[in-house]
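> Got a sequence here, can you build the structure:
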Amino acid sequence: MYIEQLQKFKINLGSYLVIPLAFLGLMVYNYFSTQGIDTADMMKKMTKVIGVNGTFTMLVAPLAFLFFVVLFYNKFIQNNTLRILTTSREKIDWKRIFFSFGLWSFITIATTGISYYMAPEDFVLNFKPKEFAIFVVLAFLLIPLQTSFEEYLFRGHMLQGLGLATKTRWIPLVVTSFLFGIMHIANPEVEKLGLVIMFYYIGTGLFLGVLTLMDEGLELALGFHAANNLIGALLVTSDWSAFQTHSILKDVSEPSANIQIFIPILIIFPVLLYIFAAKYKWSNWKEKLFGTIKPIDVEEFETIGK
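The predicted model follows:
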């Protein structure tokens, strides 16, 4: 019902094109404008001028601001509600958000600890109490807004709009996953590791899309994405990553595109889907992922979210 519930309103499907096209245009411009430029080196120079925390804020704050742009557009242009953009349930389920956030935070901390134990030479202690304390405040303020913007844009606004337009579930799932991956194409990681890293980004988008469709809401995706970026930024940074941060550790190993890129997609994400499916008793996978968007009558509208 996450997509179907919008049939209750008179939706102008053209209104779903404005924000995605504007954002994608910005991404295309950003990509071509950085061709031939060593983005990692550019970020190093920026860091020398305004500092690590200043650079982090400069990169993340615009995306955090766009979160409010999406909500404003949803409320005042499309006459929609935050609840409908977020979930098919009667109200936003914060327990789902916190469960997903906590689960992925635990896994991220555990895998980082294992990596450090297995190859301590790949890391150096980067912890500076004062700078770290300031970064913690900035990270908790900005990163959840940044990740929420991406979720509300791709798994909310775009997935719902494409679902209504195509009357399918699989088309918005595939398209939004691909576009989510393409959004990261200008990241320093892509320059360092090559286009093979795009499999990880697109695969992550696919995983988040499956979460949204199977759970009939954004809550699990919101929690996972926030934990992935926030906890990761607090724990580890590197000279070639998109986020330069005052983290606890710094990865000084030479990055390479190897089988590790595919481990989350092929192993970890399927295990997470199994855990979520068991906890929330998901069923009817074929219909929820590949079924059509069917008209629903007035009586069904009254039961949405209950």
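> going forward, measure contacts and count neighbours with C-alpha atoms only.
Fine.
> List the residues that contact the spatially most central residue of the chain.
Centroid-nearest residue in the chain: His225, 4.6 Å away (criterion: C-alpha atoms, centre = their mean). Counting by C-alpha atoms under 8 Å, 6 or more residues apart in numbering, His225 touches Phe101, Thr147, Ser148, Glu151.
> now swap in Gly54 and tell me
So Gly54 contacts Thr47 (C-alpha under 8 Å, 6+ apart).
> following the helix or strand hosting His225, which helix or strand comes up?
Using DSSP states H and E, His225 sits within helix 219-235. Using DSSP H and E, the helix or strand that follows helix 219-235 in sequence is strand 236-238.
> for that following strand, packing partners?
The elements that strand 236-238 packs onto, with contact taken as 3 or more C-alpha pairs under 8 Å, 6 or more residues apart in numbering; DSSP states H and E, are strand 249-251.
> Now do the strand it packs on: distance to the chain's middle.
Chain-centre distance of strand 249-251: 23 Å, with C-alpha atoms, centre = their mean, to the nearest Å.
> now the other sequence, so there's something to compare against:
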Amino acid sequence: MYIEQLKSKKINLASYIPIPLGFILLIFFNFFVSDGVDTNQVIQQTINSIGVNLTFILLIAPLAFGLLLVLFWVKFIQGLSIRSLTTSRVKIDWKRFFFSFFLWGTITVLMILAMYSMHPENFVWNFKPEKFFVFLFLALVLIPMQTSFEEYLFRGHMMQGLGLAFNSRLIPLVVTSVLFGLMHISNPEVDKVGYVIMIYYIGTGFFLGIITLMDEGLELALGFHAANNLVGALLLTSDWTAFQTHSVFKDISEPSAGFDVLTPVFILFPILLFIFSKVYGWKNWKEKLTGKLSTIN
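Alright, predicted model coming up:
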């Protein structure tokens, strides 16, 4: 009932257009502007000029501000509650958020430690206490805002708007997942690995969309996304990623398009779907993911 709950509201569907349209135009503008530009070189030059932490702020602050914009728009322009944007439940289920956060956070830590144990030559110790703890503060504030913006925009605002417009679950699932992937097309990882990495980005979009529709709310997606970006940024960095940070480790190896891209999408995400489905008793997968919206009495 995550989308259906809004059918009883008097909503102008045109109010769902401005923010997604503006963001989509920004995605394609960034793509065409950066086409042929070495984005990693630009990031390195910025780091050399203003430092790692200020570069991090410069990159992430607009997305963190985007969260405030989406919440303001929904609350004061559309006249809807933040609760209805977040979940179909009577109140936001923070236990779901923290279960997802700690589950994926733990898996991420174990994967990084396993990679370090198997291939220590691919890593260098990057921990500098005075720099790390400044970054830790910045990360704890800005990264959850950045990830929440992406969830509230794609799996919240856009998914609900498209669902209402087309009386469908499948259309918003497909559209938001693809657009979520395309949002990352200007990342330096794409230059380094190639467009095959879009399998990971779009696959992640589908995973997050599926758990949102199956669980009738954003809590699990919010927790997963926050853990993915926050734990990753604190533990591991490299010279070819969008977020280059004062992390504990630095990866100096060449990225593998096969293992790094395919393992999460085709192995880890299905395992997470299985765990979530058992914990929360998900049923009627076909109807919840591909069916028409239910009628609200």
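> What does the TM-score come to for these two?
After superposition, the two chains reach a TM-score of 0.99 (TM-score structural alignment, normalised by the length of the second structure), with 297 aligned residues with a C-alpha RMSD of 0.7 Å.
> out of the contacts of His225 of the first structure, which one sits closest to Met42 of the first structure?
Thr147 (23.8 Å; C-alpha to C-alpha).
> Name all residues that make contact with that closest one.
Per C-alpha under 8 Å, 6+ apart, neighbours of Thr147 of the first structure: Ala64, Leu222, His225, Ala226, Asn229.
> Try it again at 7 Å.
His225, Ala226 (C-alpha atoms under 7 Å, 6 or more residues apart in numbering).
> and it, what helix or strand is that in?
According to DSSP H and E, Thr147 of the first structure maps onto helix 129-151.
> what distance separates that helix from the middle of the whole chain?
That offset, for helix 129-151 of the first structure, works out to 14 Å (C-alpha atoms, centre = their mean).
> if we can go back for a sec, what two of the contacts of His225 of the first structure are the furthest from one another?
Maximum pairwise distance among the contacts of His225 of the first structure (C-alpha to C-alpha): 14.0 Å, between Phe101 and Glu151.
> which of those two has more neighbours?
Neighbour comparison, Phe101 of the first structure and Glu151: the larger count goes to Glu151, with 27 against 23 (by other C-alpha atoms under 10 Å).
> and that one, how far is that from Glu300 of the first structure?
As defined by C-alpha to C-alpha, to the nearest Å, Glu151 of the first structure lies at a distance of 27 Å from Glu300 of the first structure.
> returning to that earlier point: what angle do the helix holding Thr147 of the first structure and helix 219-235 make?
150 degrees (axes from the mean of the first three to the mean of the last three C-alpha atoms, to 10 degrees).
> Pull out the buried positions in helix 129-151 of the first structure.
Of all the residues in helix 129-151 of the first structure, those buried under the rule 16 or more other C-alpha atoms under 10 Å are 132, 135-136, 138-139, 142-151.
> How about the contacts made by the residue lying closest to Phe178 of the first structure once chain neighbours are set aside?
Nearest residue to Phe178 of the first structure, sequence neighbours excluded (C-alpha to C-alpha, 6 or more residues apart in numbering): Ile202, at 5.4 Å. With contact set as C-alpha under 7 Å, 6+ apart, Ile202 of the first structure has these partners: Ser177, Phe178, Phe180, Gly181.
> before we move on, what about Val60 of the first structure?
Leu142, Gln146.
> Let me know the helix or strand that it is in.
helix 39-72.
> Check the mean deviation of that helix from the second structure.
Compared with the second structure after fitting, helix 39-72 of the first structure has a mean deviation of 0.5 Å; criterion: mean C-alpha distance after the TM-score superposition for the first structure.
> average distance between the helix or strand just after that helix and the second structure?
Later in the chain than helix 39-72 of the first structure, the nearest helix or strand by DSSP H and E is helix 82-86. Its aligned residues in the second structure lie a mean 0.2 Å from helix 82-86 of the first structure after superposition (mean C-alpha distance after the TM-score superposition for the first structure).
> ok, residues contacting helix 82-86 of the first structure?
Residues outside helix 82-86 of the first structure that contact it (C-alpha under 7 Å, 6+ apart): Lys91, Ile92, Gly156, His157, Gly217, Leu218.
> What are the buried residues along the helix or strand that comes right after that helix?
Counting by DSSP H and E, the element after helix 82-86 of the first structure in chain order, helix or strand, is helix 94-118. For helix 94-118 of the first structure, a neighbour-count test (16+ other C-alpha under 10 Å) marks Arg96, Ile97, Phe98, Phe99, Ser100, Phe101, Trp104, Ser105, Thr108, Thr112, Tyr116 as buried.
> Give me the next element, helix or strand, following helix 94-118 of the first structure.
Toward the C-terminus, helix 94-118 of the first structure is succeeded by strand 123-125 as the next helix or strand (DSSP H and E).
> once aligned to the second structure, how far is that next one on average?
Strand 123-125 of the first structure versus its aligned partner: 0.5 Å mean (mean C-alpha distance after the TM-score superposition for the first structure).
> What ranges does the stretch 151-297 of the second structure have for its helices?
In the stretch 151-297 of the second structure, the helices defined using DSSP state H, counting those that start in this stretch lie at 159-166, 170-182, 188-193, 198-215, 219-235, 257-263, 269-280, 285-290.
> Please name whichever of the ones you listed is nearest to Glu4 of the second structure.
Closest to Glu4 of the second structure of the helices of the stretch 151-297 of the second structure, according to C-alpha to C-alpha: helix 159-166, at 7.7 Å.
> mean per-residue distance, that closest one to the first structure?
Helix 159-166 of the second structure versus its aligned partner: 0.5 Å mean (mean C-alpha distance after the TM-score superposition for the first structure).
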